[in-house]
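Engineer: using only what follows, build the 3D model:
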Amino acid sequence: MKERIMSKDLMNKIDALGAQEYMSDAQLAVFEEHLRGEHERLIVRQQEITNTSMKNPESISGDEADKANAIQSSADARAESEKNKAMLRSVSVALQAIKTRDYGYCIKCGEEIGLKRMISQPAACRDIECETLEERKNKQNPAANLKIS
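Structural biologist: Reported below is the predicted structural model:
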């Protein structure tokens, strides 16, 4: 629900600019402000996740159910942390694209991503067609998505 509110707020700000050339300075400024706020929100959330998941679930005393709950909570926190880190990377890439004036253009084909998509997904880096192809490719070869650390 919060994302819809943010998208609606972003849409209202873009609409208030009136007719503009695609990714005009004014539009870029609105997206940059939005993405900086999102970046800050994600950093704060990452710190919260880190602070609450610092407890080692193995060190919890109590019955087996308490330990199982702690282990599950720890796993959930790790998953949320990974998702949050991925979102942070995407937002950082989008902010960099604003600096280089590549924001709003597909990294694969160079075409405009489109205002509607950028409003709904401000960190998008591919147009719908290229994103769909990328998702299909990843579904066909899930091992390609695994990170080796």
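Engineer: can we go C-alpha only for contacts and neighbour counts from here?
Structural biologist: Will do.
Engineer: what is the end-to-end distance of stretch 100-117?
Structural biologist: The first residue of stretch 100-117 is 20 Å away from its last residue (Cα to Cα, to the nearest Å).
Engineer: centroid-nearest residue for the chain?
Structural biologist: Nearest residue to the geometric centre of the chain (Cα atoms, centre = their mean): Met87, 2.9 Å.
Engineer: that one in helix, strand or coil?
Structural biologist: Classification of Met87 by DSSP: H, G, I helix; E, B strand; the rest coil places it in helix.
Engineer: ok, now which ones touch it?
Structural biologist: Leu42 (Cα atoms under 8 Å, 6 or more residues apart in numbering).
Engineer: hmm, try it at 10 Å
Structural biologist: By Cα atoms under 10 Å, 6 or more residues apart in numbering, Met87 lies in contact with 38-39, 42, 81, 93, 123.
Engineer: which of those has the most neighbours?
Structural biologist: Greatest neighbour count in the contacts of Met87, by other Cα atoms under 10 Å, goes to Ala123: 24 neighbours.
Engineer: and it, helix, strand or coil?
Structural biologist: Secondary structure of Ala123, per three-state DSSP, is coil.
Engineer: could you also give me the structure for this next sequence, so I can compare it with the first?
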Amino acid sequence: MATKTSATKSPGHLLTEKELLAMPESDYMNAAQLEFFRNRLKELEQEILANADTTTENLRETQFVPDPADRATIEEEHALELRTRDRERKLLKKVQQSLALIDSGEYGWCEETGEPIGLQRLLARPTATLSLEAQERREMRQKLYGD
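Structural biologist: Sure thing, here's the model as predicted:
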């Protein structure tokens, strides 16, 4: 029985975070890295959609509770769940936009400066569209001018 000597050499192998970070800068946003982030974004998309389905089921299970305090607790839990899903709905849009950027070859590059966003930043926030410096400048402008 043959064994693989290196998992990175097998076709269709997804990189680990360690393998991703070990690659030279010249490999930035190569096919393997793009596939890594496509997979990460697809997993996030599926998780958000599954959470939405769970919320729908939870809200369908209407409970009649005669105690006003219990009813208020249930209503507050539903409101919190709906706020969470609203944030996830916005994140889902960003995830889908990031997947489109992968398809167009623009993923991983700052939309403001054209510079690399950076692997560390994309690992922390796969939907980032700005480099850390550009994001900091944008936040400073918003703070100063209320943009």
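Engineer: list the TM-score for the superposed pair.
Structural biologist: Taking TM-score structural alignment, normalised by the length of structure 2 as the basis, the two superposed chains have a TM-score of 0.77; 131 aligned residues with a Cα RMSD of 2.3 Å.
Engineer: if we can go back for a sec, map the residue nearest to the centre of structure 1 across to structure 2 for me.
Structural biologist: Under the alignment (TM-score structural alignment), Met87 of structure 1 pairs with Leu91 of structure 2.
Engineer: just give me the closest of the contacts of Met87 of structure 1 to Asn56 of structure 1.
Structural biologist: Proximity of those to Asn56 of structure 1, judged by Cα to Cα, is greatest for Ser81, which lies at 15.7 Å.
Engineer: looking at this, that closest one is in a strand?
Structural biologist: No - assigned with three-state DSSP, Ser81 of structure 1 falls outside any strand and is helix.
Engineer: how close does it sit to Thr52 of structure 1?
Structural biologist: Ser81 of structure 1 is 11 Å from Thr52 of structure 1, by Cα to Cα.
Engineer: quickly list what's touching both of those two.
Structural biologist: Gln46.
Engineer: measure the residue nearest to Lys85 of structure 1 when sequence neighbours are not counted to Lys13 of structure 1 for me?
Structural biologist: Nearest non-adjacent residue to Lys85 of structure 1, counting by Cα to Cα, 6 or more residues apart in numbering: Gln46, 7.6 Å away. According to Cα to Cα, Gln46 of structure 1 and Lys13 of structure 1 sit 28 Å apart.
Engineer: which of the two has more residues huddled nearby?
Structural biologist: The residue with more neighbours, out of Gln46 of structure 1 and Lys13, is Gln46; 20 against 14, by other Cα under 10 Å.
Engineer: wait, is that one part of a helix?
Structural biologist: Yes - counting by three-state DSSP, Gln46 of structure 1 is located in a helix.
Engineer: and it, what pairs with it in structure 2?
Structural biologist: Using TM-score structural alignment, Gln46 of structure 1 pairs with Ala52 in structure 2.
Engineer: repeat for Ile113 of structure 1
Structural biologist: Structural alignment (TM-score structural alignment) places Ile113 of structure 1 against Ile117 in structure 2.
Engineer: which residues of structure 2 fall in helices?
Structural biologist: All helices of structure 2, identified by DSSP state H, fall at 17-22, 31-60, 68-104, 119-124, 132-145.
Engineer: tell me which of the ones you listed sits nearest to Thr113 of structure 2.
Structural biologist: Among those, the nearest to Thr113 of structure 2 by Cα to Cα is helix 132-145 (7.5 Å).
Engineer: quick check: buried residues in the closest one?
Structural biologist: Applying a neighbour-count criterion of 16 or more other Cα atoms under 10 Å, one finds Ala134 buried in helix 132-145 of structure 2.
Engineer: again, but for stretch 37-52 of structure 1
Structural biologist: By neighbour count on 16+ other Cα under 10 Å, the buried set for stretch 37-52 of structure 1 is 38-39, 42, 46, 49.
Engineer: run through who's touching that stretch.
Structural biologist: Under Cα under 10 Å, 6+ apart, the answer for stretch 37-52 of structure 1 is 6, 31-33, 35-36, 53, 73-74, 76-78, 80-85, 87-92, 95, 122-123.
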